[in-house]
Structure formats: structure tokens, C-alpha cells
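K.L.:
one predicted model, sequence on top.
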Amino acid sequence: MRKLEPASIRYKNPGAMWGSPIAIKWGAQKRAVTLNDGKGQGNNIAVFPTYVQGICAQLDLWRTSKNYRNKRFADAIAIWSGHNEVPSYIAFCKARVPGLTENTVMNDAFWSGPSGVAFLKAQAWHEAGKPYPAPDADWIEAQRRVFAANPAKLGVGATTTTVAAATATATATAAVSATVTKGAHEGWGWEAWLIVAAAVAAAVAAAVCAAAVWRLWKRKAAARPQLASTASEAQARYDAFSLPSAPEAELAPKQARKSAVRARKPAAKKTARKRKPAQEVVA
């Protein structure tokens, strides 16, 4: 009997995701397939028509789910794996994604660059127990589609803060100027001028704070990775990204033999369990 490919490859689901609203959003069948993986956790897997759609769902789940968005890598991967063999999962990904650590924050700055694609590929390899067969172009196209559908919100908070500070400074300066003019015409005493001096000091402090916030935001903006504007530019960036070699021989025997799919906690677990997924016996 011919040995079946791992479920994550057969169903074009590189993250081995459960059936969920996010999976359906990216074209998965409404009925997930139940897996007899020997873990006794009632695991199932979403079925996608193409690799690109499966990768889109994988990335979208990382970006939008409260379980993973903006979390530390070590914390997020523990949830993704259903707390199964977490240390080996972390080590596997770190060996294949340059610069990845347990404390890496899985945010849009990470996902929009080459490290994001490298991580998705490493995760797919780990889930399948072998290098995932989707071509490089599919990973890059999926990244483009996901960010096109839901653009990265980078630096919005800093921009808002800067504008608010600048507006407050301008308002305070105008008020002080008007007050000084009025006092000069009306011949105010020293008490009134003391109040004016305090107001001037407050305006200066506001201006200094606004300038500091602006400089900080500019530094962060300069260091922030920018999405490629075209598929060819994205491909060029990925080609220039240095990935360490990681032959399959590095895999521990136990890890190489283990099931391709880990337990998942879907975004809408209750909804997923109400369905009656088709049964499948994995040979």
C-alpha cells in the first residue's frame, strides 16, 4: 500500500489548522476532516484547494487571532501546538529563521518581512515532518494577499500621539501670545505676569515633549520593514534573505516519525465542533 503524504500536504494546509471561520474565509471546505492521529484530542484539519489559500489562512490566523497576535514566539507556539513537544518545536523554528528567539514578538513588523515567510515555511516543514512542497512564489503571493486584504497598522499610535502633542503645543502657544498682548495693554501687576510666566513654561514643556515624540516615531519608522509593492520586489527580497541550511537529517528520529499535525485551538472552537466532519483513517 502506497504511503500517504502527511495530512498538511494532502489538504494544502501548511499550518495544519483546524476548520474555522478564518480557514473558510480563505476558501477551505466548510467541513473539516477528523484526524485519527492517536493523540485523543479530537483534532481535525481544514481542507484548502490551493497552497496559496492555505498559506493565507496560516498567516491570517497568526496576525489576527488573540492567541497569537503580538505575542512572544515561545508563548504563541505553545498555544499553536496544543502544548505538544513545545521545546523541540521552538528549536526547530529557531534553526531555520535567522534572528528568531523565544522573545521575538509576532507582530506585523515581523510578518511583513522575509522573516515572516521564512517562519511560515519552517512551521509548515515541522508540521509535515518534511520540507513543504509549496513553491517560493506561493509563500510570497500569500503574504501579499493577506496584507492587501488587511494592511499592516504600523506606527498609527505614534502618529496620533505626535499630532495630538503638536496640536496641544500650537494651542498653548497661541493662548500665551494672546495673554501677553492683553496684559501689556491693560498694565497687569506682578501676580498676573507670574501666571503668564507659568503658562509660558508649560507651553515650552509641551513643545519639548512633542519634539521628543516626533523624533522617536521617526526612528521607529526608519527601522520598520516596508512591504514590497510588487511580487517581483517581494521575490527579490526573499531571495536576498539568508536562510541557514537545515537538512532533514538534522531531525531527531522521533520527530521525523511523529504525526504531521499538532493540536489546534481554532478561533471559533465551539462552532467548529458543531459540525459533523467527515471521518478519515490515516494509514
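P.N.:
Here it is on my side, so go on.
K.L.:
rest of the way, CA atoms for contacts and neighbours
P.N.:
Noted.
K.L.:
tell me where the protein has strands.
P.N.:
Shown for the chain, the strands assigned by DSSP state E span residues 33-34, 44-45, 278-279.
K.L.:
what's the most buried one of the ones you listed?
P.N.:
strand 44-45 (a mean of 28; mean count of other Cα atoms under 10 Å).
K.L.:
for that one, name the packing helices and strands.
P.N.:
Applying 3 or more Cα pairs under 8 Å, 6 or more residues apart in numbering; DSSP states H and E, we find strand 44-45 packed against strand 33-34.
K.L.:
check which helices and strands the strand it packs on sits against.
P.N.:
Strand 33-34 sits against strand 44-45, strand 278-279, with contacts defined as 3+ Cα pairs under 8 Å, 6+ apart.
K.L.:
other SSEs contacting the last one?
P.N.:
Going back to what we said before, that points to strand 278-279. Packed against strand 278-279 by the contact rule (3+ Cα pairs under 8 Å, 6+ apart) you find strand 33-34.
K.L.:
using JSON lines, lay out the helices and strands packed on strand 33-34 together with distance to Pro87.
P.N.:
Compiled in JSON lines, the helices and strands packed on strand 33-34 are given as follows (distance: least, Cα to Cα, whole Å):
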{"stretch": "strand 44-45", "distance to Pro87": "23"}
{"stretch": "strand 278-279", "distance to Pro87": "31"}
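K.L.:
who wins for proximity to Ala210 among those?
P.N.:
strand 44-45 (50.5 Å; Cα to Cα).
K.L.:
the helices and strands packed on strand 33-34: which one's closest to Ile90?
P.N.:
Across the helices and strands packed on strand 33-34, Ile90 has its closest neighbour in strand 44-45 (21.9 Å, Cα to Cα).
K.L.:
just to revisit the earlier point, nearest to Asp136, of the helices and strands packed on strand 33-34?
P.N.:
strand 44-45 (23.2 Å).
K.L.:
tabulate the strands of the chain (JSON lines), appending distance to Gly157.
P.N.:
Shown next, in JSON lines, are those (distance: least, Cα to Cα, whole Å):
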{"stretch": "strand 33-34", "distance to Gly157": "42"}
{"stretch": "strand 44-45", "distance to Gly157": "37"}
{"stretch": "strand 278-279", "distance to Gly157": "46"}
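K.L.:
who's in contact with the residue lying closest to Val180 once chain neighbours are set aside?
P.N.:
Closest residue in space to Val180, ignoring its immediate chain neighbours: Val196 at 7.1 Å, by Cα to Cα, 6 or more residues apart in numbering. If you count contacts by Cα atoms under 8 Å, 6 or more residues apart in numbering, Val196 has them with 176, 179-180.
K.L.:
alright, now check it against this:
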Amino acid sequence: MTAATPLLKLNNGVEMPALGLGVFQSPPDETTAAVEAALRDGYRLIDTAASYGNEKEVGEGLRRSGVDRADVFVTTKLWLSDYGYDSALRAFDTSLAKLGLESLDLYLLHQPAPLEPEPWFAAYKAVEKLLADGRVRAIGVSNHTPGLLRTLMEQTDIVPAVNQVELHPYFVQGELREVHEKFGIATQAWSPIGGITRYRAQAPNGGRSVLEEPVVTAPAEKYGKTAAQVVLRWHLEHGVCAIPKSVKAHRIAENFDVFDFTLTPDEVADIDALDTGLRSGPDPEVIKLDTFGTR
């Protein structure tokens, strides 16, 4: 891993970079160049998913970058339509083939399915087998609440290494992070800069931007950084792995330039105080296998 990137040790001893590139909603025809640019700039974590439709392009970007595969932490996710034991194993093979890889660093269940739990549990048991077989270095989940984490762990054997969730200054997930700490689960933030609160029409504070908050802009001016860089630094101060998305080369480079300054405890606390407790993404408690249709 690049020396510039702090590493988080997962509960099975595997190390994961604390900052990566997410490619949710990155058009396939722009994903390859984005991944290549990110790896050139020093990123060593790339996060994709079967449902994003760009696994093939992520793999191509990795190959074009010239960075050794062993130095890049690659994550993808199992979609709801492939939940179940055998179907999960087949979907994993499909993702590997699209990525052009022989193994993964992290494989996640993309969503919980509490209203149809048996396929959800079976999918995680399949992922446990992939870990036992050495086909993936770590396993975990995405979008699981404290209660859903406990439900899943009661039915399965391996504590997730990672839970990737909506997390930004307007939704700090304090209770969830306490549960993660108790069980040694790493917290990974999607929409870490709070873009979902601006772009999703049904977001409770739609249109409001954390990048315009004085408690963010003041440190940005103080440290000669952008507001987005301050928010990403806030994640790092909390020990949260952030995976901001961009397909713009200058923005990708900017998002990675956050290792040469730190926030004071008071600055972190001021940003924490922006929390509304309101989720902008889908409610994990009511997700069904057909909630989002097929991928």
C-alpha cells in the first residue's frame, strides 16, 4: 500500500486503506480513466459493486494503471437479486470474471433483507465460505443498522469486518459506530461529503450542503484546504474509511490531498454537531429482495 495512506486493521488482521475511490453512479465509459487516475495519484482502495454496472471498467483501470495488483485493495458487493447460497457463489464468480481478478480483498452484502431473511442469511454464509476458501481476504456488509447487524450475527459465524453505510456530517451514525467499536467492525462511509443530501429529491434536508457550513468553511480557510477536504479529514479523525466518488481527475486528486493537516478536537466536535440524525438514503429496515428491482 502507498505510504501516504493510513491503514485500518480489520478484525481479521487484514489492513485496509483509510481512503479510497468509490464508483457508484460512475458511467462505465468514464470509470476506467477515473480508476487509472486515482491509482496514479496514490489511491490504493477501489470500491465497486455488481449493481453499479462498471466492474469490468474498474478492472481495466487497474490493469492500465500499472500498479501491482497486490498493492490495491479491491471491494465489490453482492446484489439482492443474487441472495441465497448457491446464487451468491455464482454471482461472486461473475464479479471476479468482470473484474479480471483471481481474488478479492473485500466482499460485501450490498443491503440487508430483513423482511425476507433466509436468502439474506444464506448469502452471508456463502460469503463466509469464500473467506474460508481464500477467495476473498475479508467479508462484510453494507447499509446494516445496529439491530440488523445483531440479527445477522445471530444467524452466522463470522463477525463482518466492515459495514459500509451512509455517513457524513449531517448523519454521523454515532450509535452505529459504537456498535462497530464493540464488535471490531470497521466503519466505511459512502456519500462521505454529503452529496446525497443535495442530489436525492427525497432527502430530508435536500438542497442543503455541508460544504457551505461555517464550521467546515472556517477550517478550510485556516488550513488552505477546500471544504470537501476538511470533511474527508473529519472522517479520518474519527477512524472512518471514506470512499468519495468522482470521475473528474482534478477532484480525484483533491480528495486524496488530505494527509498533510489535522483538525483540532474542537473543530471535529463542531462538525459533529451538524448531525441531524436523519437518513437520506433508503431505510434498511424495510428493504425487500425486490426493493430496487433487479440489477
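P.N.:
Perfect, thanks for sending it. This is a predicted model, so every value here is computed, not measured.
K.L.:
could I get the TM-score for this pair?
P.N.:
After superposition, the two chains reach a TM-score (TM-score structural alignment, normalised by the length of structure 1) of 0.27; 125 aligned residues with a Cα RMSD of 6.0 Å.
K.L.:
coming back round to it: which one of the contacts of Val196 of structure 1 is nearest Asp60 of structure 1?
P.N.:
Val176 (50.3 Å).
K.L.:
neighbours around that closest one, how many?
P.N.:
By other Cα atoms under 10 Å, 19 other residues sit near Val176 of structure 1.
K.L.:
show me the contacts for it.
P.N.:
Contacts of Val176 of structure 1 (Cα under 8 Å, 6+ apart): 196, 199-200, 203.
K.L.:
okay, it and Ala168 of structure 1: tell me how far apart.
P.N.:
12 Å (Cα to Cα, to the nearest Å).
K.L.:
Ala74 of structure 1 too?
P.N.:
Taking Cα to Cα, one finds Ala74 of structure 1 at 41 Å from Ala168 of structure 1.
K.L.:
the more surrounded of these two?
P.N.:
Here Ala74 of structure 1 and Ala168 are compared on neighbour count by other Cα under 10 Å; more neighbours surround Ala74, at 18 against 15.
K.L.:
so which of the contacts of Val176 of structure 1 belong to helices?
P.N.:
Among the contacts of Val176 of structure 1, DSSP state H puts 196, 199-200, 203 in helices.
K.L.:
and the residue nearest to Val127 of structure 2 when sequence neighbours are not counted, which of the three is it?
P.N.:
In space, and not counting its chain neighbours, Val127 of structure 2 is closest to Ile139: 6.9 Å by Cα to Cα, 6+ apart. Secondary structure for Ile139 of structure 2, judged by DSSP: H, G, I helix; E, B strand; the rest coil, is strand.
K.L.:
tell me how far Ile139 of structure 2 lies from Pro117 of structure 2.
P.N.:
19 Å.
K.L.:
the two: which is more packed in?
P.N.:
Ranked by neighbour count (other Cα under 10 Å), Ile139 of structure 2 and Pro117 place Ile139 first, with 25 against 18.
K.L.:
surely the more buried one and Glu128 touch.
P.N.:
Yes: contact criterion Cα atoms under 8 Å: Ile139 of structure 2 and Glu128 qualify, at 7.3 Å.
K.L.:
related to what we said a few turns ago, and the residue nearest to Val180 of structure 1, how far from Cys209 of structure 1?
P.N.:
20 Å.
K.L.:
check Gly54 of structure 1 too.
P.N.:
Distance of Gly54 of structure 1 to Cys209 of structure 1, given as Cα to Cα: 46 Å.
K.L.:
and for Trp62 of structure 1?
P.N.:
Noted for Trp62 of structure 1: a distance of 35 Å to Cys209 of structure 1, by Cα to Cα.
K.L.:
in terms of neighbours, single out the busier of those two.
P.N.:
Using other Cα under 10 Å as the criterion, Trp62 of structure 1 and Cys209 rank with Trp62 on top: 22 against 16.
K.L.:
just to check, Ala206 of structure 1 is in contact with Thr167?
P.N.:
No: look at Ala206 of structure 1 against Thr167 with Cα under 8 Å: they stay out of range, at 9.9 Å.
K.L.:
more neighbours: which of these two?
P.N.:
Ala206 (20 against 15).
K.L.:
please name the residues that touch the more buried one.
P.N.:
Taking Cα under 8 Å, 6+ apart as the criterion, Ala206 of structure 1 is in contact with 165, 168-169.
K.L.:
repeat that for 10 Å
P.N.:
Ala206 of structure 1 is in contact with 165-170, 172-173, 200, 212, counting by Cα atoms under 10 Å, 6 or more residues apart in numbering.
K.L.:
now Ala126 of structure 2
P.N.:
Ala126 of structure 2 neighbours (Cα under 10 Å, 6+ apart): 83-90, 92, 132.
K.L.:
what does Glu186 of structure 1 give?
P.N.:
Val180.
K.L.:
out of everything not next to it in sequence, what's closest to Arg40 of structure 2?
P.N.:
Among residues not flanking Arg40 of structure 2 along the chain, Ser65 sits closest, at 6.6 Å (Cα to Cα, 6+ apart).
K.L.:
sorry, that was for Ala253 of structure 2
P.N.:
Nearest to Ala253 of structure 2 is Asp41, by Cα to Cα, 6+ apart, at 6.1 Å.
K.L.:
mind checking how far that neighbour is from Tyr199 of structure 2?
P.N.:
Taken as Cα to Cα, the span from Asp41 of structure 2 to Tyr199 of structure 2 is 27 Å.
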